[in-house]
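In: predicted structure and sequence below. I'll ask about it afterward.
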Amino acid sequence: MPFPVTTPLAARLLADPEMAVCLKPFMKGPASVKDLALARGLSLQRAHYRVGLLRKAGLLVPAGLQPRRGRPIKLYRAVDTDFLVPKALVPPGVWRALEAAQSWQEEWEKALEACDAGYGTALRVRLNPQGLLVFGPEEAEEEPELLAEGFPPLLNLWSAGLYLRREEAKALQREIWALYQRYALLSPLGKEEGQARYLLHLGLAPASD
């Protein structure tokens, strides 16, 4: 059973992707403020602030101490790994932004522009070699160059021309999910040395004709 959220502060924090994702290290077991800072690439000061908010909202609780020389490290854990937030507790503006994935979209746009100076300069509508209609901001390079080793690991693709039977769409859904899980498990506890954070958007839905 999901944990029922009953306070506006907890609802607001869970509806904010940047705050909600800070619960992840503590959902996997007892973790420290430093663990959050490392997982999210935050300063210790910002990590302390976010832990304080999550504790105030009742989403984090103390989980003991980790011994070390000097003062032991405080550990916290999430009160659950599954939360149910009533729509009535979420401010309407936040709900609309969440439905539109607004905060993620803004970060996605900034990341694309940083990696590809040509992104967003024009709209491109084309038929790709597989016969699918592809549309979106113009890409700086053609597909072979995009996949070249020297090009950033960047992909921005929307397709409105993928025709599948239901069983084929289910197979694609399962393959996408399995692929995501495979790469997500490369750093289950957060960022490791040599790793960088990548935004990933996966979407699949039947379109209305």
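Out: Perfect, I can see it now.

In: contacts and neighbour counts: CA atoms only from here.
Out: Will do.

In: can you list contacts of stretch 54-61?
Out: With contacts defined as C-alpha atoms under 8 Å, 6 or more residues apart in numbering, stretch 54-61 is touched by Thr7, Leu9, Ala10, Leu13, Leu23, Phe26, Val51, Tyr76, Arg77, Ala78, Val79, Asp80.

In: now the last one: how far from Tyr180?
Out: As judged by C-alpha to C-alpha, to the nearest Å, Asp80 and Tyr180 stand 23 Å apart.

In: ok, back up a step: now, among the contacts of stretch 54-61, which is nearest to Arg96?
Out: Nearest to Arg96, judged by C-alpha to C-alpha, of the contacts of stretch 54-61 is Leu13 at 15.0 Å.

In: might one say that that closest one is in contact with Cys22?
Out: No: in this structure Leu13 lies outside contact range of Cys22 using C-alpha atoms under 8 Å: 9.8 Å.

In: tell me, how many residues neighbour Val33?
Out: Val33 has 25 neighbours, counted by other C-alpha atoms under 10 Å.

In: residues in contact with it?
Out: With C-alpha under 8 Å, 6+ apart, Val33 has these contacts: Leu44, Ala47, His48, Val51, Lys74, Leu75.

In: comparison target, given below:
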Amino acid sequence: MQITDPVMVRSLVRDEAATYLAPFLHEDHSVSDAAELLHLPLAKVHYWVRSLYDVGLLEIAAETRRKGRAIKRYQAIASEFVVPAEVLPSGHFERVMRRSNAEMTDALIAAAPEWVLAGDFRIRASSPQRGSQDRVGRENAGQETTTHQSGCRLRITEDEARQLGAELRDLRDRWIARSQDESDLTPYQLNIALAPMPG
């Protein structure tokens, strides 16, 4: 469903909106059911449900009468929301990417300081015309958490760039499908980017 209403758009582009909408995009849930499913505090889920309901993104799907307050079950008004680019706040994706890159840097520093802060700097060349620089961890600096960060420049054709982009999306989607968001497993941040260098 396309959303262009400014109030709804503001709600959808909030940082955690997708998390709190997720249970209700599939089926109806009570607030307590959603909190249990998301492993999040009831008060926080209640705040978000009320907010999303007030702007019209959630509706009451069922209501069970009982002594005291009735139990309401909410459902999203659609199974998917799309905000067209022309109604997004100016610079939305740029802000999201900058924040994501900063979060990744912070996560890497926290998880592997011996690699990020104390890794050795290396320059080498795979050919007489191809130099590269990177960091390498020392063998005796035991890294306890699995991390990876790398970047490189490639000289490839536009068709090869399209092929690489498709492979990266497939890799991302495969691991998203394997991810158990509702579990107590450690969340990992994954950033993948590909872009031509500015002239």
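Out: Thanks, I have it. What you see is a predicted model; the values in this text were computed from it and never measured.

In: if we can go back for a sec, so of the contacts of stretch 54-61 of the first structure, which ones are in helices?
Out: Judged by DSSP state H, those include Leu9, Ala10, Leu13, Phe26, Val51 as members of helices.

In: pull the longest helix from the first structure.
Out: helix 166-184.

In: which bit of the second structure covers that one?
Out: Aligned by TM-score structural alignment, helix 166-184 of the first structure falls on residues 158-176 of the second structure.

In: ends of stretch 19-35 of the first structure, what's the gap?
Out: So stretch 19-35 of the first structure: terminal residues 15 Å apart, C-alpha to C-alpha.

In: ok, which stretches of the second structure are helices?
Out: Here the second structure has its helices, by DSSP H, at 6-12, 17-26, 31-38, 42-54, 92-111, 113-116, 158-178.

In: which parts of the second one are buried?
Out: Neighbour counts using 16 or more other C-alpha atoms under 10 Å place Tyr20, Leu21, Ala22, Pro23, Phe24, Leu25 of helix 17-26 of the second structure among the buried residues.

In: trace Leu108 of the second structure over to the first structure, please.
Out: Mapped onto the first structure by TM-score structural alignment, Leu108 of the second structure lines up with Leu112.

In: was I right to think its match contacts Tyr119?
Out: Yes: the pair Leu112 of the first structure / Tyr119 is scored as a contact, 6.6 Å apart, by C-alpha under 8 Å.

In: follow-up on the earlier one: look at Asp80 and Tyr180 of the first structure and report which has more neighbours.
Out: Each of Asp80 of the first structure and Tyr180 has its neighbours counted (other C-alpha under 10 Å); Asp80 has more, 16 against 13.

In: ok, the residue lying closest to that one once chain neighbours are set aside to Gln105 of the first structure distance?
Out: Leaving aside its sequence neighbours, Asp80 of the first structure sits nearest to Phe3 (C-alpha to C-alpha, 6 or more residues apart in numbering; 6.4 Å). Phe3 of the first structure is 28 Å from Gln105 of the first structure, where distance means C-alpha to C-alpha.

In: next: Leu204 of the first structure.
Out: 17 Å.

In: which of those two has more residues huddled nearby?
Out: Shown here are Leu204 of the first structure and Gln105; by other C-alpha under 10 Å, Gln105 has more neighbours (14 against 10).

In: count of neighbours near the closest residue to Phe151 of the first structure other than its chain neighbours?
Out: Using C-alpha to C-alpha, 6+ apart and skipping the chain neighbours, the partner closest in space to Phe151 of the first structure is Glu145 (7.0 Å). Residues contacting Glu145 of the first structure under the criterion other C-alpha under 10 Å number 11.

In: burial count for the counterpart of Gln149 of the second structure in the first structure?
Out: The alignment partner of Gln149 of the second structure in the first structure, by TM-score structural alignment, is Asn156. Using other C-alpha under 10 Å, the number of residues around Asn156 of the first structure comes to 14.

In: which one is Asn156 of the first structure nearest to, not counting chain neighbours?
Out: That would be Gly136: by C-alpha to C-alpha, 6+ apart, it lies 7.8 Å from Asn156 of the first structure.
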